[in-house]
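J.: Pasting the sequence and the predicted coordinates here, then a few questions.
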Amino acid sequence: MSASTSVPTIDTLIHSRWIIPVIPEQKVYENCSLAIDKGQIIALLPSVEASARYRPQREVHLNRHLLIPGLINTHTHAAMSLFRGLADDLPLAQWLQEHIWPAERKWVDASFVADGSRLAIAEMIRSGTTTFSDQYFFPEATAEVARDTGMRAELAFPIIDAPTPWSRDAEDALHKGLKLRDDYRTHERIGVVLAPHAPYTVGDETLEKIAIYANELQIAVQMHLHETAGEVQQAEAKTGERPLQRLQRLGLLSPQMLCVHMTEVNDTDLSLLRESGAHVAHCPRSNLKLASGFCPAARLLDAGINVALGTDGAASNNGLDLLAEANTASLLAKALSGDASAMPAHQALASTTINGARALGISDVTGSLEPGKSADLAAIHLGELEQQPLHDPLSQLIYTASGQRVTDVWVAGRQLLRDRGLLTINEAEVIQRARQWRARIAGLPDAEQ
């Protein structure tokens, strides 16, 4: 047999100075390569061996880079990027009721969501995110942008009893959202799940109906929960139950449930989360900026509860950088617990990768660099002055790196970012559309963009 027939041809071979696969845990491989074919990882092996074993159609050399699984943003409101900086330095209730909700009623439509989602997806790709879970109006517009740009996405369609820019009421939202789920039922990168907005915007009757859909159709559920102490106190004063207890009573707490924020957790809450198998989406930077409270991530992780990270929307976070989020989450866990070993670097990275995949129910597809999984990858340049000397690439990733160091991104083997340049999005056009929206919202003529 000739050499040409004995060496298999594959799509891509990526050689990297360092690779952190996340699974196995706390492993850092040096001078190794990922072999990719038909969108999947087929091997992780030493570079010398990889070059001898495979004949790639494309070969990538990342000589000063760290290669990690693509980051997973478990909670955001992508289109709200167009409200970035609109109403800063305000508490949550005032921010929502006096600024964001009125702006949404006036401006949010399918075109707003499409433009805002494209801006957010571009930002997420450039900071290493390959999967995001979005909870916002007109999810069909976000789905279309995600589909066309190559991102992996979960659309958590919002369900609120009152009228919204997208739906007349909860029944209308369910009808539209379930139709969207049918439209994308077989799509390999896009899923659709249920998202009752919050305990104070959705009544028991609607939540019971959502629980039935979730159980019968095996659909995941995402909900803002225990976002502030005030929310929990008002619920207890009104019903005698904490929101988490109410969800348990209504049959919604399960491994399909993603509890977003969870800044207030007592012993009863901890037991309910652990026993139900529900997941938590921790959004530290948004919660800090709105002074909403602190999710006790280290305590939850120690109790065996899966904690993943989300950015929330850029209107309350001002950025969608998950590496910055991991840094904040780790530092916050140490400060809250009084333990410098709380949420170490490897756990912070896991919370942006495999934990996020588990929270979204896609850990068999992505979240780690294992053969058989989708080739969702991010490469981070660690050769700059700010990363020197480099004793530990994992430590440098969490404690010194940021999304601005991400140079290359792949989703399902397709490259979306090369040398910081977007390959599936027209950056100039995205910026121009954002400036037009800014002028419109500010009441300025287009000439004053």
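T.: Perfect, thanks for sending it.

J.: from here on, contacts and neighbour counts on C-alpha atoms
T.: Noted.

J.: Gln194 belongs to a strand?
T.: One correction, residue 194 is Leu, not Gln. Yes: Leu194 forms part of a strand when assessed by DSSP: H, G, I helix; E, B strand; the rest coil.

J.: who touches the nearest residue to it once chain neighbours are set aside in this structure?
T.: Leaving aside its sequence neighbours, Leu194 sits nearest to Val221 (Cα to Cα, 6 or more residues apart in numbering; 4.7 Å). Contacts for Val221 (Cα atoms under 8 Å, 6 or more residues apart in numbering) come out as Ala156, Val193, Leu194, Ala195, Pro196, Ala214, Gln256, Met257, Leu258.

J.: Just flag the most distant two among those residues.
T.: With Cα to Cα as the measure, no two of the contacts of Val221 lie farther apart than Pro196 and Gln256, at 13.4 Å.

J.: residue contacts, the residue most central in space within the chain?
T.: With distances taken as Cα atoms, centre = their mean, Asn73 lies nearest the centre of the chain, 0.9 Å away. Asn73 makes contact with Thr129, Thr131, Phe132, Ser133, Leu309, Gly310, Thr311, Leu322, Thr352, Gly356, according to Cα under 8 Å, 6+ apart.

J.: and the last one, how many neighbours does it have?
T.: Pointing back at Gly356 there. Gly356: 31 surrounding residues under other Cα atoms under 10 Å.

J.: And here is the other one:
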Amino acid sequence: MSHADTLIDARWIIPVEPHATVLERHSIAVRDGAIVAIVPPAERAAWTADDTVSLPNHVLMPGLVNLHGHSAMTLLRGYADDLALMDWLQNHIWPAEGKHVKDDFVYDGTLLAMAEMIRSGTTTINDMYFFHGAVARAGLAAGLRTFVGCSILEFPTPYAGSADEYLQKALAERREFIGEELVTFTLAPHAPYTVSDDTFRKVVTLAEQEDMLIHCHIHETRGEIDDSLKAHQLRPLARLDRLGLLSPRLIAAHMVHMSDDEIELVARRGVHIAHNPTSNMKLASGIAPVQRLLDAGVNVGIGTDGAASNNKLDMLSDTRQAALLAKVGSLDPTAVPAATALRMATLNGARALGLGAKTGSIEVGKRFDAIALDLAQVETAPTFDPISHVVYAAGREQVCDVWVDGRHLLAARTLTTLDHTALLAVAESWRNKIAAR
């Protein structure tokens, strides 16, 4: 007889690896936060557990990896809508952030975002913002696997006054959380249009010295490319390549406007891409060439971006949008099929973050970062193909259970680490403050 801490019996398991596989009526055995066995029906009687979870009409699958977000900006959800990117940033978002962004804003906004993400099936967030200690503390409070992107710009904000100060604070705050299993700091130069050549060079050097990932907005709009040609006589990617930024350390957010040569370049350099389909549509940035990138061997994950430009942190929705946008953008209905989209939202994101050996799929030896969706709803009946349903039909309200590192963060739709009522009160308090200003 074999024993586990937790045994989960599921109607369907989508392991993601092997690709496009569905296991029926299997069980997952978890011990000390790790997957120790995937148990077929014939061997189920040989297992006992301290805790057994029955999911008779459910899909069990890896947790979703949100590869690009600005969690604290959830407090600015709906604050400025239906605007072009630079108008939205320069005339609305940056002024509001200048008035309100401090440690408490970031902690409260990030915690609110993490509650939403957990309830939507996200188990890992690759964030980018300010007051990095607040982001890390929120991640630890929520139990979410958290990558803390330390924003770097040339101009002052309430957090820092110069590029060097951003870098110094990033490294200082990082030191406070070394050894925390669920918290990883990254360097996050904002974008080519807000960061100088000299600062990019410093970021590359620091990333190599400290063994850190780099997270940056790149090629989000045509205007960004046109402005770079005027200022540098180079497209942003070519400029960043000269500066040494393009490498497997880099997670490039957006990458909407790309030539064939640029696709070949990022494939050769091993760059990872965070595709943000809903944000790109809402800000009219364009349609990223996702299928062409995948065909070239580029690792592409999916992100929600922030709630101020999405306006929800719903990775299931963005996974669906990624599949549909790839089809309409290429006029090819076979582009980014459901299993590929699901892989982008899980294992591809994990690999971009250096977690491919730890999470992103249901495999023996990996940490148990997983979610369950209840398909016994009229919206997902009948079920012929669970993978198709997860991508094209299921909604975040069907996410019933979430585990990170074996810890049960959402149990039967109830948050176990966060207080739902208290979060609503905090959000309302911030709404009143922001509206009053």
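T.: That came in fine, so what should we check first? Just so you know, these numbers come straight off a predicted model, no measurement behind them.

J.: Quick check, Ser133 of the first structure in contact with His75.
T.: Yes: counting by Cα atoms under 8 Å, Ser133 of the first structure does reach His75; the two are 5.2 Å apart.

J.: okay, stretch 48-62 of the second structure sits on what stretch of the first structure?
T.: Taken onto the first structure by TM-score structural alignment, stretch 48-62 of the second structure occupies residues 55-69 there.

J.: re the thing from before, trace the residue nearest to Leu194 of the first structure over to the second structure, please.
T.: So, by TM-score structural alignment, Val221 of the first structure is matched to Ile214.

J.: Residues contacting stretch 52-60 of the first structure, please?
T.: By Cα under 8 Å, 6+ apart, stretch 52-60 of the first structure touches Val7, Pro8, Thr9, Ile10, Asp11, Thr12, Leu13, Ile14, His15, Ala35.

J.: and the fourth one, which of the three is it?
T.: So that's Ile10 of the first structure. strand.

J.: where exactly do the strands run in the stretch 301-449 of the first structure?
T.: 307-309, 377-381, 406-411, 414-418, 421-422 (DSSP state E, counting those that start in this stretch).

J.: what's the first one aligned against in the second structure?
T.: Applying TM-score structural alignment, one finds that strand 307-309 of the first structure aligns to the residue range 300-302 of the second structure.

J.: Ok, the third one next?
T.: Alignment note (TM-score structural alignment): strand 406-411 of the first structure is matched to residues 399-404 of the second structure.

J.: Stretch 250-267 of the first structure now?
T.: Counting by TM-score structural alignment, stretch 250-267 of the first structure corresponds to 243-260 in the second structure.

J.: Check how far whichever strand or helix holds Val260 of the first structure sits from its aligned residues in the second structure, on average.
T.: Using DSSP states H and E, Val260 of the first structure sits in strand 257-261. Once fitted to the second structure, strand 257-261 of the first structure is off its aligned match by 0.5 Å on average (mean Cα distance after the TM-score superposition for the first structure).

J.: now that strand, how far from the centre of its chain.
T.: Distance of strand 257-261 of the first structure from its chain centroid, counting by Cα atoms, centre = their mean, to the nearest Å, is 12 Å.

J.: Tell me the helices and strands packed up against it.
T.: Packing partners of strand 257-261 of the first structure (3 or more Cα pairs under 8 Å, 6 or more residues apart in numbering; DSSP states H and E): strand 221-225, strand 279-282.

J.: And these: which comes nearest His187 of the first structure?
T.: Set against His187 of the first structure and scored by Cα to Cα, those come closest in strand 221-225, at 19.1 Å.

J.: That closest one against the second structure, how far on average?
T.: Once the two models are superposed, strand 221-225 of the first structure sits on average 0.3 Å from its counterpart in the second structure (mean Cα distance after the TM-score superposition for the first structure).
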